[in-house]
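Undergrad: Coordinates only, no sequence provided:
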């Protein structure tokens, strides 16, 4: 399978002050998909502008024609499957079937506790996994069945209607972010793609070689999870969101650096690499000219 090159556009610009232009430029540059984070706030950007993922993607869907669009990633931290399904069906319709849902269990910090009471303890990793394990199968049903009734530990639905369903059949694709056994099982059962950012334990002090070995191990575990449910792991796209491995943004320093980085990860089995669109004075402050050269020239050297 040929490598796909995609981008993430963080929702930090007003739509009419550069926001719209970024999505149009992503389409012009030939990216396969343009994703955005689905957060209420995020890290160093939490005290500045940050716009909602679904309205942003709706506007992008109306402005573009060919570019696939998606979240990277949505989580149960502040989403409910019933309302999310309705928004996704609407987005898929507006875009003409160009939406991919990146979905993960979520983490601590930033906006993970925004909806909790002041004295309420944050969800533990186990509780996040428990919620995710219920969230994904229910969302799958909501996007494929016209009416759903369900009562679980964390979520419920009573005759939730989702007619006419997605433009993409049987539903829009899920790109499941996971590294642990429970998440990988969800990817194997419900995903059309799998997403990773690498091993977070290696981010600060690991080496690129250690990172690649960790990613190799993750892909092997994904393969086992797929085999356990009778599925061929080759059916899933394997997506690497860059910027969180020990290399950080070094692969975006030049076209040659990116080609070298991407080639080594293609060898591991990745089919899609996602790079962040440049944001000045931030962790993603890469050179716009280099970014655009990578977008337009890298694939011809890799495929």
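TA: Done, it's in. Computed from a predicted structure; not experimentally measured.

Undergrad: hey, let's count contacts and neighbours off CA atoms from now on
TA: OK.

Undergrad: Roughly how far does residue 133 sit from residue 140?
TA: 12 Å (Cα to Cα, to the nearest Å).

Undergrad: the more surrounded of these two?
TA: Legend: neighbour count by other Cα atoms under 10 Å for residue 133 and residue 140, higher for residue 140 (19 against 16).

Undergrad: is it true that the more buried one touches residue 191?
TA: No - here residue 140 does not reach residue 191: they are 9.8 Å apart, not a contact under Cα atoms under 8 Å.

Undergrad: residues in contact with residue 103?
TA: For residue 103, the contacting residues are 71, 72, 73, 74, 75, 174, 175, 176, 177, by Cα atoms under 8 Å, 6 or more residues apart in numbering.

Undergrad: swap the cut-off to 7 Å and go again
TA: By Cα atoms under 7 Å, 6 or more residues apart in numbering, the contact list for residue 103 reads 72, 73, 74, 75, 174, 175, 176, 177.

Undergrad: mind checking how far the third one is from residue 105?
TA: In this structure, residue 74 lies at 8 Å from residue 105, with Cα to Cα as the measure.

Undergrad: show me where the stretch 101-250 of the chain has helices.
TA: According to DSSP state H, counting those that start in this stretch, the stretch 101-250 of the chain carries its helices in the segments 125-144, 181-190, 208-228.

Undergrad: Tell me which other helices or strands the second one touches.
TA: Under the contact definition 3 or more Cα pairs under 7 Å, 6 or more residues apart in numbering; DSSP states H and E, helix 181-190 sits against helix 208-228.

Undergrad: and for the helix or strand that contains residue 299, what are the contacting residues?
TA: If you go by DSSP states H and E, residue 299 is part of helix 288-302. With contacts defined as Cα under 7 Å, 6+ apart, helix 288-302 is touched by 29, 30, 31, 252, 253, 254, 255, 259, 263, 278.

Undergrad: what about the last one, neighbour count?
TA: By the other Cα under 10 Å criterion, the neighbourhood of residue 278 contains 22 residues.

Undergrad: Now do the SS call for it.
TA: Look at residue 278: counting by DSSP: H, G, I helix; E, B strand; the rest coil, its state is coil.

Undergrad: Verify the stated contact: it with residue 285.
TA: Yes - the criterion here is Cα atoms under 7 Å, and residue 278 meets it with residue 285 at 5.2 Å.

Undergrad: Use this one as the comparison:
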């Protein structure tokens, strides 16, 4: 079991931003991710910085901590420009980058460039082509491609990623098309659980929903001839009825229950006061220091 964190890009680098990433490394987190949005929900009218520049600065400020997005989506990204930025980030970090990637939703990112929000089908269509092309761009020196949504003309990506054949993809998905993409292209799979259960569901219902998602991932892997054990299973917390940061014991119980479902990485949001991610910092730091040891991890 791995324990990771999400550090939202809400702090100026010169005013505590750098220190948070360094502290994440000191606490022993496996990976520190950040959201890749232009703005997000209740933080829309507050400070919010770009994911790739933030991760680049974090790479220079740390030496062991893995870094990643959770998640990048096609809403405002293009595979050609994103691939160049990721290869550069992978180089600067000396191979410590994971790309969390998902289909996106109908939040602020979906209309920021002046476009109409995509339907669920359109999001899935873009996502499928986006991931497939990005995989090629990160593994081949020269790529040309003409698709329904994206094009690439003799694009050079030399020297490629430090990590070979490319940096790992952690594919966020719960529907059949997304799960098939995870099975084909992912080194990991990401879920936040069933969003319909967040407000009024129970922890028991959430566990049942996650069990079903894991089973469907296994079927998607079988359909493409892949062993589901090859994919790490990542649970991004904060969107289920559980409250694992309420206490140290609550986390240990939560982690044990979800380890039994097959999850091998749990991601906790770094506490932010006066937000949906508010939490006792002392409890959070104790979990980072001792939590997995209680599970024999």
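TA: Okay, I see it. Given the structure is predicted, the values throughout are model-derived calculations rather than measurements.

Undergrad: and the most centrally placed residue in structure 1, helix, strand or coil?
TA: Closest to where the C-alpha atoms of structure 1 average out (Cα atoms, centre = their mean) is residue 72, at 2.2 Å. Following three-state DSSP, we place residue 72 of structure 1 in the strand state.

Undergrad: Per the alignment, name the residue of structure 2 opposite it.
TA: Under the alignment by TM-score structural alignment, residue 72 of structure 1 pairs with residue 70 in structure 2.

Undergrad: Against residue 22 of structure 2, how distant is that match?
TA: 19 Å.

Undergrad: cool, and residue 41 of structure 2?
TA: Taken as Cα to Cα, the span from residue 41 of structure 2 to residue 22 of structure 2 is 26 Å.

Undergrad: Compare the two and say which is more crowded by neighbours.
TA: Per other Cα under 10 Å, whichever of residue 41 of structure 2 and residue 22 has more neighbours is residue 22, with 17 against 8.

Undergrad: Does the more buried one belong to a helix, a strand or coil?
TA: Residue 22 of structure 2 is classified as helix under three-state DSSP.

Undergrad: Please say which position in structure 1 it maps to.
TA: Under the alignment (TM-score structural alignment), residue 22 of structure 2 maps onto residue 24.

Undergrad: Count the neighbours of the nearest residue in space to that match that is not next to it in sequence for me.
TA: Closest residue in space to residue 24 of structure 1, ignoring its immediate chain neighbours: residue 64 at 6.3 Å, by Cα to Cα, 6 or more residues apart in numbering. Counted with other Cα under 10 Å, the neighbours of residue 64 of structure 1 add up to 18.

Undergrad: most tightly surrounded among the helices of the stretch 101-250 of structure 1?
TA: With neighbours taken as mean count of other Cα atoms under 10 Å, these reach their highest mean count in helix 181-190, at a mean of 21.

Undergrad: Where in structure 2 does that helix align, residue-wise?
TA: The aligned range for helix 181-190 of structure 1 in structure 2 is 176-185, by TM-score structural alignment.

Undergrad: so how much does the matching stretch differ from structure 1 once superposed?
TA: Here stretch 176-185 of structure 2, set against structure 1 after superposition, deviates by a mean of 0.2 Å using mean Cα distance after the TM-score superposition for structure 1.

Undergrad: Pull the residues that contact that stretch.
TA: Counting by Cα under 7 Å, 6+ apart, 128, 171, 173, 189, 217, 220, 221, 224, 226 sit against stretch 176-185 of structure 2.

Undergrad: Mind doing that once more with 8 Å?
TA: 103, 124, 128, 131-132, 135, 169-173, 188-189, 216-217, 220-221, 224, 226, 228, 231.

Undergrad: list the buried ones in the helix or strand that residue 21 of structure 1 is a member of?
TA: Assigning secondary structure by DSSP H and E places residue 21 of structure 1 in helix 20-29. Buried residues in helix 20-29 of structure 1, defined by neighbour count with 16 or more other Cα atoms under 10 Å: 20, 22, 23, 26, 27, 29.

Undergrad: Moving C-terminal from it, which element do we reach first?
TA: Toward the C-terminal end, the helix or strand that comes next after helix 20-29 of structure 1 (DSSP H and E) is strand 33-36.

Undergrad: what's that following strand aligned against in structure 2?
TA: So strand 33-36 of structure 1 sits over residues 31-34 in structure 2, by TM-score structural alignment.

Undergrad: Mean distance between the matching stretch and structure 1 after superposition?
TA: Following the fit onto structure 1, the mean deviation recorded for stretch 31-34 of structure 2 is 0.1 Å by mean Cα distance after the TM-score superposition for structure 1.

Undergrad: Give the buried residues for that stretch.
TA: 31, 32, 33, 34.

Undergrad: How about residue 145 of structure 1: what's its closest non-neighbour residue?
TA: The shortest distance from residue 145 of structure 1 to any non-neighbouring residue, by Cα to Cα, 6+ apart, is to residue 162 (7.1 Å).

Undergrad: Could you find the counterpart of that neighbour in structure 2?
TA: Structural alignment (TM-score structural alignment) places residue 162 of structure 1 against residue 157 in structure 2.

Undergrad: just residue 59 of structure 1 next, same as before
TA: Looks like residue 59 of structure 1 aligns to residue 57 there (TM-score structural alignment).

Undergrad: any idea how far residue 21 of structure 2 is from its match?
TA: 9 Å.

Undergrad: show me what contacts residue 251 of structure 1?
TA: Per Cα under 8 Å, 6+ apart, neighbours of residue 251 of structure 1: 257, 258, 259, 260, 261.

Undergrad: List just the nearest of the residues you listed to residue 6 of structure 1.
TA: residue 258 (13.2 Å; Cα to Cα).
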